[in-house]
Structure formats: C-alpha cells, structure tokens
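**Student:** Okay, predicted coordinates and the sequence, questions at the end:
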Amino acid sequence: MRRVVIVTTKALIVILFAAIVFCQVVFVPVNATSFALAAPEFAALEVPGIIMVDALLLCGQVVLICVWALLSRVAREDIFDATALLWVDVIITSILAAGVLVIAGLVLLSLASAGSPFLALMGVIAVICAAGLALVVVVMRGLLKQATQLRQDLSEVV
C-alpha cells in the first residue's frame, strides 16, 4: 500500500510540476501581454508582474521538489534522520517567501493604483493561508524532529 501511495504521489508531483512550468513559460507571459495591450496605462506592470508570478510559481516548484525528496526518504525508510529536517526547513522558507511575494505584489499594485478591492482581499487571504500553512508545516517539523529523536533513543537502547 505504501509503495502505491508514494508512486501515485510522485506521479501527481510530475504532472503538477509540468503544469507550473507551462504556466511560467506560456500562460503568464501571454496573459500579461494581453492585459498590457488591453490596459496600456498599466503596461509598465507587465514585466514586474511576470517576474513576481513566476517567482511565486517557483516557490511552489521548490515545495514539490522537497516533497519528492521526502517521499524518496520514506520509500528508503530513511525519513527519521536529522537531514530530513533540512528539506522541511526549505518548504517552510519557500512558503514564507511566497507570502512575501504576494505582499510585494499587493504593494506594487497599490502603488500603481491598479487592481480592485476584490484583488486586495484575495491577496490578504493568500497571505493568511501562507502563514497558516507555514505554521502547520512548523508543527509537522516539530513532530518529525521528536520522532527522529525517539528513533535514535530507541536504536541506542536496542
């Protein structure tokens, strides 16, 4: 059962990673260009918008890579090792970076007098979700750290 779950999860990671790359390479630039043509007064936001959205998507890709690495450790039954905590730290950092990018995007839109109150509300909700997700992963990191310590203690006893 565990092997099936790991393989299925890795397959979904590959699909999601490919979809994110498609968005970075095609979807975001095409939409930014069409928006710049439709609203020339905001054309100056095209390049910064592409960079910020691509950076945000890159944060998601980093999380996917880290989850892949952690899944590989689970498959090798090597998850209860102190080095696994480094992967979790990268996940936390990436989630926080995504939250900072959303805040920076909101500030950029505000300075340009672009966007709507709805967009600002969605940005605030995204920041709250990022903070909440980061806190959940911090708790999970603590559990992994405790389990790792217990496993080390048990191996010393045996």
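**Tutor:** Okay, I see it.

**Student:** Every contact and neighbour count from this point should use C-alpha atoms.
**Tutor:** Noted.

**Student:** Nearest spatial neighbour of Ile6, chain-adjacent residues omitted?
**Tutor:** Nearest residue to Ile6, sequence neighbours excluded (CA to CA, 6 or more residues apart in numbering): Leu71, at 6.4 Å.

**Student:** Can you give the distance of the strand or helix carrying that neighbour from its chain's centre?
**Tutor:** In the assignment (DSSP states H and E), Leu71 maps to helix 46-75. Averaging C-alpha positions (CA atoms, centre = their mean, to the nearest Å) puts helix 46-75 5 Å from its chain's average.

**Student:** burial of Arg3, as a residue count?
**Tutor:** 10 (other CA atoms under 10 Å).

**Student:** Look up the closest residue to it, ignoring the ones flanking it.
**Tutor:** Excluding the flanking residues, the one nearest Arg3 by CA to CA, 6+ apart is Ala75, at 7.1 Å.

**Student:** Second structure for comparison follows:
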Amino acid sequence: MRRVSLLRNISGIEDEPEHHGKRFNGIVYRYTALRYSEDKMTVVTARFVRFLLTLLVVFSFLIEVVFVPLIGQSIISDFPEARPFFIPAFVWVVLIMGCGQAILVVVWRLISFVVERRIFTAAALPWVRAIIVISVGALTLLISAFIVANILGFTPPAAMYGLIGLSLLCLTFVLIMRTMLGLLRRATALHDELAEVI
C-alpha cells in the first residue's frame, strides 16, 4: 500500500477522483513492463559477460601451462645465463596470473549480485574489498620483482619497463576500485533508506 501511495504521489494522481484509476493502472503497467525489460536485458548481459570471463580464465590457464614454458625455454636458449631465473620467474608468473583469475571469480560473483538485484546491499561490499586486496597483492608481487631483478643485476630494459608499466596500471586499478567501493557504500545506504520509505 505504501508503494502504491508513493506511485500515486509521484504521478500526481489524487485518491478521490475515480476517473484517474485507469491512468494510474497504466502507469503501474508501464512501470512493471520497464522493470521486466531491464531484468531481461540484465540477464542477457550477465550471460555474455560470464562467457567472456570463462574465455579469460581458460586463456590464462593456457598461458600458464603452454606459453610461459615455451617462452622461457626460448629465452634460455638465447640467453643461457638466464637459466637460474627460470623457475622463480615461472612461479612469479603463476602467482600474478592467479591474482587475475581470483579477480575474475570475484567479478563473476558480483554479476550474480546484479542479476539478483542485491548489488546495492552490504553483502556485496566484501567482494569489492576482495578485489582491492587481491590487486594490492599483485602490486606487491610486481614491485618485489622489480626490486629483486635490480638486486640480482638482471635488468633487461623490456622487462624493467614492463614491470613499471604493469605496476602503474595495477596501482591505478586499486585506486579506482577503492573509489568504487566508496560509491557503492553510498549507493547501498541510499538504497536502504529508500527501501524503508517504500
């Protein structure tokens, strides 16, 4: 009843005149149809995004299992002095890829919240925090690799510039997600207040 009253107030319809009943029913119908259309679009978009996430996960595993060993062997054949660094570098790449895969899993869960219309609830906040924590872990790995490489004297320009670029990208992503977490908190608070009113 409170929602019906709110819709009447928004639409400017008074309770007394009976001839406004059809107009009010039309507004309610359009409101319901719009929500159904939005839900259907959300489900279709979510399925497409999940398909892309699945492709990314499969591709990342292929990189770990196939491409990284092949590239490593190619580098060792050209630069035999890099052989001692192969295993540590392989472990480091697996950890970095693991951070990316973990973020994809969290994004999958957040998409479920969107489909279930629970994204603006307190339950979604820990998942966004998880993305921030994982990203900070990846940033730590990148900075550690840069420091260790300089200590060991293994500083090919391409690798060093790559580490710097990835570190800056990761830091930017962390800051963006931190901002998004703040916005989500505000939106959640407003959503809860509106739910109490309705």
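**Tutor:** Great, that's in hand. The structure displayed is predicted, hence computed values, not measured ones.

**Student:** picking that back up, report the buried residues of the helix holding Leu71 of structure 1.
**Tutor:** Across helix 46-75 of structure 1, burial judged by 16 or more other CA atoms under 10 Å covers 46, 49-50, 52-72, 74.

**Student:** Would you check the span in structure 2 matched by that helix?
**Tutor:** Counting by TM-score structural alignment, helix 46-75 of structure 1 falls onto residues 86-115 of structure 2.

**Student:** Give me the mean distance between the matching stretch and structure 1.
**Tutor:** Compared with structure 1 after fitting, stretch 86-115 of structure 2 has a mean deviation of 0.5 Å; criterion: mean CA distance after the TM-score superposition for structure 1.

**Student:** roughly how far apart are the spatially most central residue of structure 1 and Ser94 of structure 1?
**Tutor:** Of all residues in structure 1, the one closest to the mean position by CA atoms, centre = their mean is Gly60, 3.0 Å from it. Distance, Gly60 of structure 1 to Ser94 of structure 1, by CA to CA, to the nearest Å: 8 Å.

**Student:** got the contact list for the residue nearest to the centre of structure 1?
**Tutor:** 94-95 (CA atoms under 8 Å, 6 or more residues apart in numbering).

**Student:** Now with 6 Å, please.
**Tutor:** Taking CA atoms under 6 Å, 6 or more residues apart in numbering as the definition of contact, Gly60 of structure 1 has no neighbours.

**Student:** just Thr33 of structure 1 next, same as before
**Tutor:** Not one residue lies near Thr33 of structure 1 by CA under 6 Å, 6+ apart.

**Student:** what residue of structure 2 matches up with it?
**Tutor:** In structure 2, Thr33 of structure 1 lands on Gln73 (TM-score structural alignment).

**Student:** secondary structure element for its match?
**Tutor:** Going by DSSP H and E, Gln73 of structure 2 is in helix 68-78.

**Student:** And for Glu77 of structure 1?
**Tutor:** With DSSP H and E as the test, Glu77 of structure 1 turns up in no helix or strand.

**Student:** and it, how far is that from Ala18 of structure 1?
**Tutor:** For Glu77 of structure 1, the distance to Ala18 of structure 1 - CA to CA - is 28 Å.

**Student:** re the thing from before, average gap between the helix holding Gln73 of structure 2 and structure 1?
**Tutor:** With mean CA distance after the TM-score superposition for structure 1, helix 68-78 of structure 2 averages 2.3 Å from its match.

**Student:** Report the inter-axis angle for that helix versus helix 86-115.
**Tutor:** 150 degrees (axes from the mean of the first three to the mean of the last three CA atoms, to 10 degrees).

**Student:** Buried residues of helix 68-78 of structure 2, list them for me.
**Tutor:** Neighbour-count burial for helix 68-78 of structure 2 [16+ other CA under 10 Å]: 68, 72, 76.

**Student:** Name the nearest of the residues you listed relative to Arg50 of structure 2.
**Tutor:** Val68 (25.5 Å; CA to CA).
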